[in-house]
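Predicted model, plus sequence, below.
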Amino acid sequence: MTGFDISEGTTADIDDVMAVMNNAFDPRFGEAWNAGQCLSMMSLPGTFLVIARQDGEPVGFALNRHIVDEVELLLLAVTTARRRQGTARRLIDAVRQLSLARGASHVHLEVRDNNPAYLLYVNAGFSLVGRRTGYYRGANGEAFDALTLSCQLDHGVDLHP
């Protein structure tokens, strides 16, 4: 991947985050956040952003929050043009590395039950630990369960075999 880069972001990157968000999230599921929600979360202690860029253009991001010894992966998005090319996995690996560096022992996330990303998370080492019935509401009012996943971080293992 020529010109592919993953780095930590700041609130100054909100336009890039929103460009990816608007491209990546299907509006019928109601999962996308607006800029105000993202900026509000990013202002909280422990929140960190990871952005993937291809030739300087944003192609993915992960928004996370570190509390005590756990990190919650709040949002992960990759543009439709970059899906199935390893971008999401590289973002997850970056989140895991940064989480380890911050002293976290686990990364948690929630994903809509019928979201194809579920397999990505399982293949990245996450395990199903719970379900929230009817947690998500789609644009038409349809309810979807949230699957809670967790990944234990091993401080002695290289995440990039």
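Arrived safely, thanks for sending.

from here on, contacts and neighbour counts on C-alpha atoms
Will do.

which is the next helix or strand following the longest helix along the chain?
What stands out as the longest helix in the chain, according to DSSP state H, is helix 87-101. On the C-terminal side of helix 87-101, the closest following helix or strand by DSSP states H and E is strand 106-112.

what packs against the strand or helix carrying Thr148?
Secondary structure assigned from DSSP H and E places Thr148 in strand 143-152. Where contact means 3 or more C-alpha pairs under 8 Å, 6 or more residues apart in numbering; DSSP states H and E, strand 143-152 is packed against strand 106-112, strand 127-137.

Can you check which of those strands gets nearest to Ala81?
Among the helices and strands packed on strand 143-152, the nearest to Ala81 by C-alpha to C-alpha is strand 106-112 (21.1 Å).

quick one: buried residues of the helix or strand following the closest one?
Note on strand 106-112: by DSSP H and E, the next helix or strand toward the C-terminus is helix 117-123. If you call a residue buried by 16 or more other C-alpha atoms under 10 Å, then helix 117-123 has these buried ones: 118, 120-121.

Repeat that for stretch 59-71.
Within stretch 59-71, the residues scored as buried using 16+ other C-alpha under 10 Å are 59-66, 70-71.

Stretch 25-35 too?
In stretch 25-35, counting by 16+ other C-alpha under 10 Å, buried: 25, 29, 31-32.

put this beside the first:
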Amino acid sequence: MGEAFEPRYGEAWTPSQCLGMLALPGAWLTLARVDERVAGFALARAVLDESELLLLATCPTLRRRGIGGVLLRSVIADARIRGATMMHLEVRANNDAVALYQGEGFRKIGERRDYYRGNDGKLFDAHTFSKMLD
């Protein structure tokens, strides 16, 4: 699923980073499949009554088919089951996924200027979002 991350932004998590997160208490991975093929995944964690969407990725050839929305709603449902009443996430400001998050009720609560560095050295802002899960 490394192809789910645009190389110019340098955002791809390595498999070892994902595995390292999964080893932490409260972390989980949700997979989406289309015709027995992994079409996307979401990595999240919950601590006490708060949760965080760490990573959501879909296969580029399967985008705009609702897979990201299904993954996001599944992660939200899982977070509720785990007792979370709030979910947080962070995303690059010009990422197309911002519209998905806002459409699912996430509200921008903060900004980190020049937080992400692309492979060409260009800097991008990070936006933080939250959603009440009640």
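Yep, it's here. Not measured: the values here are computed from a predicted model.

what's the TM between chain one and chain two?
The TM-score (TM-score structural alignment, normalised by the length of structure 2) is 0.97; 134 aligned residues with a C-alpha RMSD of 0.7 Å.

any idea which of the buried residues of stretch 25-35 of structure 1 is the one closest to Glu8 of structure 1?
Taking these together and measuring to Glu8 of structure 1 by C-alpha to C-alpha, the closest member is Ala32, at 20.5 Å.

quick one: the closest one and Asp55 of structure 1, what's the gap?
Applying C-alpha to C-alpha, to the nearest Å, the value for Ala32 of structure 1 to Asp55 of structure 1 is 25 Å.

go on, His108 of structure 1?
30 Å.

out of these two, which sits in the busier spot?
Neighbour totals were compared for His108 of structure 1 and Asp55, and His108 leads with 20 against 12 (other C-alpha atoms under 10 Å).

corresponding residue for the more buried one in structure 2?
By TM-score structural alignment, His108 of structure 1 lines up with His88 in structure 2.

Quick check: that match touching His127?
No - in this structure, His88 of structure 2 is not within contact of His127 by C-alpha atoms under 8 Å, at 10.7 Å.

And Pro45 of structure 1, which helix or strand is it part of?
Using DSSP H and E, no helix or strand contains Pro45 of structure 1.

Map it across to structure 2 for me.
When structure 2 is aligned by TM-score structural alignment, Pro45 of structure 1 is paired with Pro25.

That match: neighbour count?
The number of residues near Pro25 of structure 2, taken as other C-alpha under 10 Å, comes to 10.

Next, the contact list for it, please.
Arg45 (C-alpha atoms under 8 Å, 6 or more residues apart in numbering).

how close does it sit to Leu48 of structure 2?
Pro25 of structure 2 is 11 Å from Leu48 of structure 2, by C-alpha to C-alpha.

same check, this time on Gly110 of structure 2
Distance from Gly110 of structure 2 to Leu48 of structure 2, by C-alpha to C-alpha: 22 Å.

Three-state assignment for the residue nearest the centre of structure 1, please.
What sits nearest the mean C-alpha location of structure 1, by C-alpha atoms, centre = their mean, is Leu76, with 2.4 Å. When classified by DSSP: H, G, I helix; E, B strand; the rest coil, Leu76 of structure 1 comes out as strand.

Disregarding residues adjacent in the polypeptide, which is nearest to the alignment partner in structure 2 of it?
Alignment note: Leu76 of structure 1 maps to Leu56 in structure 2; criterion TM-score structural alignment. Closest residue to Leu56 of structure 2 apart from its sequence neighbours, by C-alpha to C-alpha, 6 or more residues apart in numbering: Ala42 at 4.3 Å.
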